[in-house]
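S.K.: Below is the structure, and that's it, no one-letter string:
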């Protein structure tokens, strides 16, 4: 049965079983709570099949959730409510501290999802990292399902193409995807009638992204790629059948649907798109942005508080950048130095994309020599550095996609290289620390390999923790033998500045009425990124309000916790154990992370 046709009855049946397992006097609350955690994990797998595939689960590889449909959202509201009610039956004295922490994460997750589902503009559980998605603006030029599905179709991402069953699963998953596209156009038309539409500039970027999926010949089509790499052990009968099926899927289903979508965007949607840049201009926009701040930062901070924090961080980092510039020996002012870094041929030495990849691999070799001085645990999973696919490279940022729990599929650190001749390496060391070791690859792999955690805590989850950790990881460069080149240290400061600027421009765009051009200009004045990169980033913030706040808010909290622990514990502070404490409970809302580290400090910083 397809996920988009699962009825409320099926979900409620699951919870009837949950209710029967609720603790009563004399029963084992720990075992009962573990059972609830497992039910929650299974629920999360069902509602987000692509995330399930990402984690290495196989039973939903033939499905895509039509997460913007009304039945899907009603099911979510009912089911999250059931889990929240079931979670209230437990007491901190009857379960282990680790279980109690996990239960509080479950409660946080359920509450924040319910708040979003009851928002007039937002829907929850997009297949893109379990992030909020806009019901009436479901497609965009970045972090959007049509881009993610194309990434899966290439056959080198989280969608497996090893067996005949895998190939048949993908055909069914594409059928679900086509239903999603139909629903998207219906919802976007509804958005047009209510004045809830994308900024025109974002729609203009999305339209040409569809071109290759319409015009490429079947044998050259991205969705045909798995056929060109079929395992040799497939029988001739299966090879012929699958070739015919994939050809028909592309020519008879996919191409016509993309053409319909593109014509809709050009002829109907684009003329009705808005000139404004932020959510504040939309009906219920300010309320929605306040919710997204809470979702992405796990705090109750206001627009003004975050905006002012961002400006103060920009000022602080500019002073550090000035000092770094002077140590390098550059004589001009900081803005001239930004331009120097942007255009320096010394920082653009590559002639082949493979050289960019090799450079990142050499950074890995250096880090490994010092890693055990800062961490006493490491993941089993490996990762590879890979160039971002051409169809999304122009609008993409560097990113990390986790491998499977059993480490059978390595993680992938994607690097966009749209023009190797202008690829600037000045921040490569900080970027590697963020995306790979000890950033996303390290943290996410340890998280999903941790058998002491309930399985629902294995996926990515809290962005403020995941991205906060990765930004904190950038600051560990000197401890890990990097930043010996002063340009690379300046690159680290530039990366941190980039995240501080996000606090200012994201709140500016969505909370203070800034235009796209104002945000671009603020960024150009305060960082060394190229204008093209800055434009791409600003348009990303326009498309994903609040998400960019998570990095700096999370990093500041982790750094605050480390400073507090170093001060309180003195010589008893152990950096390896501090990192263990941060990493061994999964992705936590910041309030729970702070609570945990405070308890660890009070316990003398002992190894647990």
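M.R.: Perfect, I can see it now. Source: prediction; values computed, not measured.

S.K.: Going by C-alpha atoms from here, please, whenever you check contacts or count neighbours.
M.R.: Fine.

S.K.: Helices of the stretch 451-600 of the chain, residue ranges please.
M.R.: Assignment of helices within the stretch 451-600 of the chain using DSSP state H, counting those that start in this stretch yields the ranges 463-474, 486-511, 516-526, 531-543, 550-569, 575-583, 590-602.

S.K.: Which other helices and strands does the longest one contact?
M.R.: If you count contacts as 3 or more Cα pairs under 8 Å, 6 or more residues apart in numbering; DSSP states H and E, helix 486-511 packs onto helix 285-297, helix 303-328, helix 428-435, helix 516-526, helix 531-543, helix 550-569.

S.K.: quick check, distance from the longest one to the centre of its chain.
M.R.: Just to be clear, that refers to helix 303-328. Here the centre of mass of C-alpha atoms in helix 303-328, compared against the chain's by Cα atoms, centre = their mean, to the nearest Å, lies 25 Å away.

S.K.: Included below, for side-by-side comparison, is a second structure:
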């Protein structure tokens, strides 16, 4: 899981959406960067003539650059936490020092953001795309796709879910605050000012949850209980808090602080934890407790009045696919059957592989050794990068039940290139650590982020990055790692990959069945038992509730992977022995986080170019 600031997934202005969901953003405002592939496609469908390519073109291109820079500034100006993780030196991007507070979260604000989206889309439509450069046109298409997709949420603002057990604001925000880097003394003051606002911010979230309940959209009691369990993880003595653990080391990184100043800062920090942080979680928990009984039915989004409509929007926004929900379901089922069929055929031909699958294991288990190994393994099939450093950290024991198995924190685009990967020892095992670090590290999110920064595209593209693209690449990388030299027998590798892929596919399929088709627990349990041999009803219940809590999340991973896999399969079929994995991966990486709706026409041009020139 790539931690782009997922606090909370709020649709502020279409760009601020991404700002609130982005822990790191990109290059210099107005920079054309390295460009995107398929430049011949850039002018397709446009009506301008070559005679426009002088002063008119230069004027329109300058106006568009100014528009992009303004949108970037507006999107992050009022979100200081996102801003801190996006850029280290905001003044270089024309951004003045913001007021240290969390962005407002309310129904009224979300509705206002929806109106602002429409205004931005109207302004975007004023540009003559025939006069833009190919690189600008790519950004234009990214932004247009994002804004048009977000229009699908208009009138459904109360269906957002800022709180959830695993990836909700209350679970992730403390980790982000703990990673708030102090580059100088001002950063310490900014952090403390922001931390002192957390109770005010959580009060807004509680009011939003109450508004949902008043509209008949409250979460079920079971879901509330799991969120409460997450909150409880942070209701410990401030002296033992994750924030306290990291505060001292962050202070030590600031030059020029005397021991007396450090002691003063520590005392102030502890006071804020006692007077603001603990009350934030205490009051939020009380507010959630009071909502119990508002929605007794345990079920997916389809149990709410406009739930299926919202899920269709969510699927389009999170995955970036151009498939309808029904069509996507068919595609998922088809790929799952292909993977399971490959397993059956191989095992039928070689029964001894059953035992080998059980007995075989990836030999590497030390995280540092794994990451070093992965950097070596990717050299043949993935483009070269500048050197990247990383820091491995472990989720504190008290938070192991509340956080993901692993996640990567994207650094600021103008930082020193350092990267942080968190490992949750409770949720990870030696067996899955290798592929998990391929997902988070190489060639997954760390590599993906470094590649993006090396290209220095316009920063607004980070705000527009599609979750399906990012997590699809992460899952693609995770499954690709089964092909590396990792200690597994060659005959076992494709079986392990297909088995793992079908598991992700199953969760994505159930995501649709539960939230869109309306499956209840009994139907889900029956399906798992009859189709996959799940005999433990408690395991089936855990799967069901995990999907209930996070609509669209599992769908995002697998659909992104499926889109990349589908393009690769087409490229292999068309190019035959001319197919080059490194060239394909470079094309995908050059797409800078665009939705697959935007990528596909570029892919067809890339494929044609490869066929003609390889």
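M.R.: Received the coordinates, thanks. Just so you know, these numbers come straight off a predicted model, no measurement behind them.

S.K.: helix/strand/coil for residue 386 of the first structure?
M.R.: Using DSSP: H, G, I helix; E, B strand; the rest coil, the three-state assignment for residue 386 of the first structure comes out as strand.

S.K.: Any idea how many residues pack against it?
M.R.: Residue 386 of the first structure has 16 neighbours, counted by other Cα atoms under 10 Å.

S.K.: now swap in residue 565 of the first structure and tell me
M.R.: When neighbours are defined as other Cα under 10 Å, residue 565 of the first structure has 23 of them.

S.K.: Tell me which residues touch the closest residue to it other than its chain neighbours, please.
M.R.: Residue nearest to residue 565 of the first structure in three dimensions, not counting chain neighbours: residue 601, with 6.1 Å by Cα to Cα, 6 or more residues apart in numbering. With contacts defined as Cα atoms under 8 Å, 6 or more residues apart in numbering, residue 601 of the first structure is in contact with 565, 568-569.

S.K.: Just want to check the distance between the equivalent of residue 601 of the first structure over in the second structure and residue 583 of the second structure.
M.R.: Counting by TM-score structural alignment, residue 601 of the first structure corresponds to residue 607 in the second structure. Between residue 607 of the second structure and residue 583 of the second structure the distance, using Cα to Cα, to the nearest Å, works out to 10 Å.

S.K.: again with residue 310 of the second structure
M.R.: As defined by Cα to Cα, residue 310 of the second structure lies at a distance of 37 Å from residue 583 of the second structure.

S.K.: before we move on, what about residue 156 of the second structure?
M.R.: 41 Å.

S.K.: Could I get the full set of strands for the second structure?
M.R.: Read by DSSP state E, the second structure holds these strands, from start to end of the chain: 2-3, 391-394, 406-409, 420-423.

S.K.: In TSV: the ones you listed, plus distance to residue 57 of the second structure.
M.R.: Formatted as TSV, the entries for these read as follows, by distance: least, Cα to Cα, whole Å:
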stretch	distance to residue 57 of the second structure
strand 2-3	38
strand 391-394	46
strand 406-409	39
strand 420-423	42
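
S.K.: Out of those, which gets nearest to residue 109 of the second structure?
M.R.: Proximity to residue 109 of the second structure, assessed across those by Cα to Cα, is greatest for strand 2-3 (24.3 Å).

S.K.: Run the chain-centre distance for that closest one.
M.R.: A distance of 5 Å separates the centroid of the chain from that of strand 2-3 of the second structure, by Cα atoms, centre = their mean.
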